[in-house]
Structure formats: structure tokens, C-alpha cells
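Colleague: Fold the following for me, if possible:
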Amino acid sequence: MLQIGSVVVENEVVPAPLAGISDKAFRLLAKEHGCQLVYTEMISDKALVYNNDRTLRMLDLSGEEYPVAVQIFGSEPETMAQAAKIAVEHGAALVDINMGCPSPKIVKNGEGSALMRTPELAFRIVEKVAASVPVPVTVKMRKGWDGSNVNAVEIAQGVVEAGARALTIHGRTRDQFYSGQADWNIIAQVVAAVQVPVIGNGDIFCPADAKRMLETTGCAGVMIGRGSFGNPWIFSRTIAFLQGKYLPEPSIGERIATAMRHLETVVRFKGEEIGVKEMRKHLAWYIKGAKGAARAREEINREEKLENVKAILRKFLQEQ
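Modeller: The predicted model follows:
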């Protein structure tokens, strides 16, 4: 069980909020595979406040099962508070503040993981957001900015004091991006330093990794990012594994059937042109490692029509 303020979920496995990944179709799949708490992609505070159409579509939670957390990013306390209010009006059960994104275009504006270099500003943002919304406010952050600036413990204590009701810690510095090994020891240090639930993130690629993280760090939950690419089964398999049950890896038939359904769902929500294009990376992940995957991927990347992509996937399955 994972309890964040008034939000209680029965299992401790959550999918990471990831730009270009955690859209409505992905969230529905994650829920289907047992995740009770899911997150939106990170959403710009300014774009929300200025009523940007594309951004408001990212905030469409209609038809989704409670609870959904909305992750916002920005660097101005007032604007972040306004954005948080809009998120709650659209159904956010939690508002998550992004202090972990390493992307150069985000950090150059002092947002994402750059906030770990300006602790006082980070604390003011959390304080302002927490005071402006009736739902729990959480923070996702990294180990620190770089190897010389590892300050996750200090930032964690400060944001909790400012009103954060839970934290997610990715065990890498901003400089590492997604390379090297995640430092789970920093997660354990944060767990020991604060009185709110801490969710551990980094290097969970199979159910046994999740169990090991929970046992070695004492964290309250595990967040799975890259391990779920083309692999929503990691959620259901991990939830089962933590309950002492073993679910087998999906067959190639199951993988293709789910890939097909994922594709159709994205096209339904975003239209054929955008949907087919956005699903190319996902489909490459679904078929990775199977015979003829490279050729099928090249064919898919040239296609713009839903039916043609489905035909490639059916042919690919026949050849296995």
C-alpha cells in the first residue's frame, strides 16, 4: 500500500512521468496492468496558464480511473501555483513538481533538474503550489546536479518542510542523464531523512530489481521508467512478484496484440498522422529482440497509414 496525503493506492508500483511516453493511451495500459497511480507527461506551467491547445490536450484525464497525478514544470512560484490550480480543475489527484528533467532546453530556463541548483527557489515553488491546491503536492528529483553537487537529502528535507507530501528520487545526477548506474544508496539516505513516502526510481528492468530496491532502500514505492518501454507487462509482473506470484514474460503474440491495441488507441486520441508517427518508437520497443525486428522497424518508419502499419505487424508475427 502507498499513501500520499489523502490518496491511497493498494500497490507500490508506479509508471514514471515521461515526455513523449506517458500519454493517455500509455496511462490506460499501465492501469490495465495493475498500476493504480499513474502520471501525465510533464506539462509546462506557462503553456497551461496561457491556455495552449496542445498542452490542454495533454491534461485531458476524461474517462481515466482515479487517481492520476499531473506533473508540471516551471521556475516561477506564482505561475506554478496557477498551473497547479488548472491541473486540479481538470481532475488531478496529485500535483507533482518536476525537479528532475535533465533536458538542455528545460534546464537552460532554470527548470527541471536546474532547480536543484537553486534550493531556495525550489522550496518557494513547493510552498506556493502546496498552499494553492487542495490535493497533495509531490516532487520528483535527482541525486543532484553533478558529482560535486549531490544534494538530494538537503533538497528533500527542504521541500518536505515546504509542504511536499511525497518524493520520488532518481538515483542519478543531472550530468549522468540516463547513463551509468543509478545510486540506490542516495534513495536510502533520503528515506532516512524525511517523514513522507519516498518512491525510488532508476534501473528497474525486471520484477526482481523492484523487490531489491524496496528491500535495500526502505522506499515506500518503486517507479519504473525505461524498463516499461514496449513492456507494460513489467507492471503486472512486478506487482505479482511483490505478492509472491510469478507471471511469465509475454509471448511474441501477446506483444504484437498489445502493440496493435496501443497503436489503435493513440490514433483514436491523436488522429492517424500524429498517432502513427508517435507510435514508431513504441512499436520498435515492442518488437525489439525478435527475428526480423530491424527490417520491420524500417518498414514501419516509412509508413503513415494505420492499416499499413498493422499489416507490417501481422506479417512480422507470421514470420516468427
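Colleague: C-alpha only now, for contacts and for neighbours.
Modeller: OK.
Colleague: and C206, how many neighbours does it have?
Modeller: Residues contacting C206 under the criterion other Cα atoms under 10 Å number 17.
Colleague: Enumerate every residue touching it.
Modeller: For C206, the contacting residues are G227, I234, T238, taking Cα atoms under 8 Å, 6 or more residues apart in numbering as the criterion.
Colleague: Turn the residues you listed into TSV, including neighbour count, secondary structure and distance to F73.
Modeller: What follows is the contacts of C206, written out as TSV (neighbours: other Cα atoms under 10 Å; DSSP: H, G, I helix; E, B strand; the rest coil; distance: Cα to Cα, whole Å):
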residue	neighbour count	secondary structure	distance to F73
G227	19	helix	24
I234	25	helix	27
T238	28	helix	29
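Colleague: So K24 sits against G63, correct?
Modeller: No - using Cα atoms under 8 Å, K24 is not in contact with G63, being 9.7 Å away.
Colleague: More neighbours: those two, which one.
Modeller: K24 (25 against 8).
Colleague: who touches that one in this structure?
Modeller: With contact taken as Cα under 8 Å, 6+ apart, K24 is in contact with T40, M58, D60, L61.
Colleague: Of the residues you listed, which belong to strands?
Modeller: Among the contacts of K24, the subset assigned to strands under DSSP state E consists of T40.
Colleague: Most neighbours among the contacts of K24, please name it.
Modeller: Using other Cα under 10 Å as the neighbour criterion, T40 leads the contacts of K24 with 27 neighbours.
Colleague: let's see this one next to it:
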Amino acid sequence: MLQIGNIQLPDFPLLLAPMEDVSDPPFRVVCKRNGADLVFTEFISSEGLIRDAIRCRRKLDIYDEERPTGIQLFGGDEERLAMAAKIVDVTQPELLDINFGCPVKGIVAQGAGAGVLRDVDLMVRLTEACVKSTNLPVTVKTRLGWDDASKNIEEVAERLQDVGIKALTIHGRTRCQLYKGEADWSLIAKVKNNPRIHIPVFGNGDINSPQKALEYKNRYGVDGIMIGRAVIGYPWLFREIRHYLDTGELLPAPTVVERVDVCKQQLQKSLQWKGPVAGIYSMRGHYLRYLKGLPGIKEFRTALMTHTEPEAILAVLDDILVRYEGYVMERTPIEMVNYHENCPL
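Modeller: Take a look at the predicted model:
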């Protein structure tokens, strides 16, 4: 077993990455049911949380069935981040994670997220302030550095461990790389193999198949992997990776029945969490991804995108089951979803 504070996880856990407008409670439940071992909330602004912004407060919601869950904060002010950590503490997640990796321009301009990568001393102070303000295990998600000239992740890992973090997740790119090029896991491996480092080190970046997960596990020796863009529309990747790690065999692609079932599960949770209007609206993008690859799906997709009543949507999903009864889905490469397409990097 692997341990983060008092949290026990299986050997080589599979983590769902925190993703804005993606990793909400309904999606986290779906990922948990399909094999995610630890999930994280969308990132939450420390400033918004302190101001009692409704949107930020709602991001603290956690379903019991998705636990263990980490709540992720971002901010660039020590006092404000510490205050937000105390608010999170009251909500009783399993851990608190600090975001030092988000490359979005608006976050970086606030001196938060990946913007903190330019000031390691500030990163350490922010982390220490959180550690001292909460009883929760504190973890960090970050990148290799700001740019190619400042890949300081080895120093960062040691210093953050020294102020009390219990685990570290590293995305194998710099902020200036954004999501371009191939993630460099060699520096993640250096952190993991550093004899001074005794906390779990998780790798993140470009994992999009069971074969790649096993290859990176063996090549880089990380304690587990965090997956983000590849599971948008394909939460089954978690179970596929776990099965492949355990048996060396690939599971068949999810069936039409499984795809429709996930649509129904997430719709039910979205209605429960967001209400009848926002719950229906927030699901529309998910249908497109879950049902991608079905021939002639356009007419059903259009109906799913336009109906405003849950009963009508469920009827369309049932019609899909009838239309594609017996249809065998083929395994195709997973495409990395650009979930930042509406948010400037």
C-alpha cells in the first residue's frame, strides 16, 4: 500500500487530475466507478473562497462515493492562501493540494498557478503557510519549471518536502511549453530517485494508453500516475490501465451499453448537483465525447444537445441502445482533449 498522510492507496495509484470545468463531482464519481484511486476537485481560487464566492464554495462539494478526494487551491498570497486552507479544512476532504502548475494566462497574471514557478522562495512560503494552517495532508502539483532555462524541479521538490508536503505530482513540461511537445519524464525520474526524497512522487503528462502507463511506470519508477486530458470522454482508461498492469492484457473497448450507462450516470449526478437547468447544459459536451465513433450518431447527438427535459434526454439515450444493439466498438487511439480551448494560455 502507498500512504499519503493517513490516506492508504493501492500500490501505483491512478489519480484523476484537477481540471477546471471538467473534474466536478459528477465526473469524479464516474471516474471513481471506473477505477480512479484518488480524485481532485477543479482548482479553487483562495481569493474567491475567502470572499464567499458561490462558484468557489460549490467546488468544495464532495460525494461520499468519490472519496478519497483532494481539494485543490491556487493563490499567490501567503496569508490569503492560509485562510483558504482553513476553510477547506472544515469541509473535511482527505487532502489539500496546491496548484503551482496551471498555465492559463489569467491565473499566471495573478502570480498564482504556474506563475509562482518564477519565484521558488515564494512557492516555499506559500506551501509552508498552507501546511501550518490545516490538519489535512498537503500535496503539491507543479511543472518542471517556468521555461527551459529554469527547470528547477529537483530543488523545488526538496524544499517543498522540507516544509511538510506529503506527496508531489509533477507535470513533465514547463509553463512556457503549455501542452505542446512531448512531456519530459526524465526529470520526474530524477526527483523520484533523489535519495533525499521520501514522499510519493507522481508523474503527469501524455499518458493515453495502458501500454504507455506500464512503460512509464517501469522506465521512470514513479509511485503512480495522474491522468487528465486523456480521460475526458474516456473514464474507462483507469480500469484499462489497472487491468493491463495486473494481467498484461488489454480490455476490449467499452460497449455501447457502457457508454450510454456512463451518460446516464453522469446526467443523474449533474441534475442532483447543479439542478435541472445547469445540470442538463453542463452535460452536452460530455455526450459528444462519450459517444464519439458511433456511425450515424449525428441525429442522436443533435437531439441530446437540444432537449431541455431529463425525460427526453433519457429517451434519446434509450433509442441509441436500440439503434446500436449488437454493435461492436473498435479500440481506437485516445485523443487528448484540449479543455483549455476557451481559456487563453
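Colleague: Any idea what the TM-score is?
Modeller: Here the TM-score for the pair of chains, by TM-score structural alignment, normalised by the length of the first structure, is 0.93; 320 aligned residues with a Cα RMSD of 1.9 Å.
Colleague: Need the contacts of K24 of the first structure in TSV (columns: distance to F123 of the first structure).
Modeller: Written out in TSV, the entries for the contacts of K24 of the first structure read as follows (distance: Cα to Cα, whole Å):
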residue	distance to F123 of the first structure
T40	23
M58	26
D60	28
L61	28
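Colleague: Could you single out the nearest of the contacts of K24 of the first structure to K288 of the first structure?
Modeller: Proximity of these to K288 of the first structure was ranked by Cα to Cα; the top entry is T40 with 25.3 Å.
Colleague: for the stretch 51-200 of the first structure, what spans make up the strands?
Modeller: For the stretch 51-200 of the first structure, applying DSSP state E, counting those that start in this stretch gives strands covering 68-73, 94-99, 137-144, 166-173, 198-201.
Colleague: Indicate which one of those strands is closest to M279 of the first structure.
Modeller: Once those are compared by Cα to Cα, strand 68-73 is nearest, at 22.0 Å.
Colleague: how much does the closest one stray from the second structure?
Modeller: For strand 68-73 of the first structure, the mean deviation from the second structure after alignment is 0.8 Å (mean Cα distance after the TM-score superposition for the first structure).
Colleague: Sort out which residues of that strand are buried, please.
Modeller: Buried residues in strand 68-73 of the first structure, counted by 16 or more other Cα atoms under 10 Å: V68, A69, V70, Q71, I72, F73.
Colleague: ok, now stretch 223-234 of the first structure?
Modeller: For stretch 223-234 of the first structure, the neighbour count (16+ other Cα under 10 Å) marks M223, I224, G225, R226, G227, S228, F229, G230, N231, P232, W233, I234 as buried.
Colleague: Likewise for stretch 181-190 of the second structure?
Modeller: For stretch 181-190 of the second structure, a neighbour-count test (16+ other Cα under 10 Å) marks A183, D184, W185, L187, I188, A189 as buried.
Colleague: One more: stretch 94-107 of the first structure?
Modeller: Applying a neighbour-count criterion of 16+ other Cα under 10 Å, one finds L94, V95, D96, I97, N98, M99, G100, C101, P102, I106, V107 buried in stretch 94-107 of the first structure.
Colleague: picking up where we left off before, quick one: which of the buried residues of strand 68-73 of the first structure is nearest H90 of the first structure?
Modeller: Within these, distances to H90 of the first structure taken as Cα to Cα reach their minimum at V70, with 9.5 Å.
Colleague: Of all pairs in the buried residues of stretch 223-234 of the first structure, which one is the farthest apart?
Modeller: Using Cα to Cα, these span at most 16.1 Å, a distance reached by M223 and G230.
Colleague: what's the mean distance for whichever helix in the first structure runs longest versus the second structure?
Modeller: Of all the segments assigned as helix in the first structure under DSSP state H, the longest by residue count is helix 252-270. By mean Cα distance after the TM-score superposition for the first structure, the fitted helix 252-270 of the first structure averages 1.3 Å away from its aligned residues in the second structure.
Colleague: what span of the second structure lines up against that helix?
Modeller: With the alignment judged by TM-score structural alignment, the segment of the second structure matched to helix 252-270 of the first structure spans residues 256-274.
Colleague: Name the residues of that stretch that are buried.
Modeller: Residues of stretch 256-274 of the second structure classed as buried by neighbour count (16+ other Cα under 10 Å): 256-257, 259-260, 262-264, 266-271, 273-274.
Colleague: Include distance to Y246 of the first structure and secondary structure when you put the buried residues of stretch 223-234 of the first structure into a markdown table, please.
Modeller: Formatted as a markdown table, these follow (distance: Cα to Cα, whole Å; DSSP: H, G, I helix; E, B strand; the rest coil):
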| residue | distance to Y246 of the first structure | secondary structure |
| --- | --- | --- |
| M223 | 20 | strand |
| I224 | 18 | strand |
| G225 | 21 | coil |
| R226 | 22 | helix |
| G227 | 18 | helix |
| S228 | 18 | helix |
| F229 | 21 | coil |
| G230 | 20 | coil |
| N231 | 16 | coil |
| P232 | 16 | coil |
| W233 | 12 | helix |
| I234 | 12 | helix |
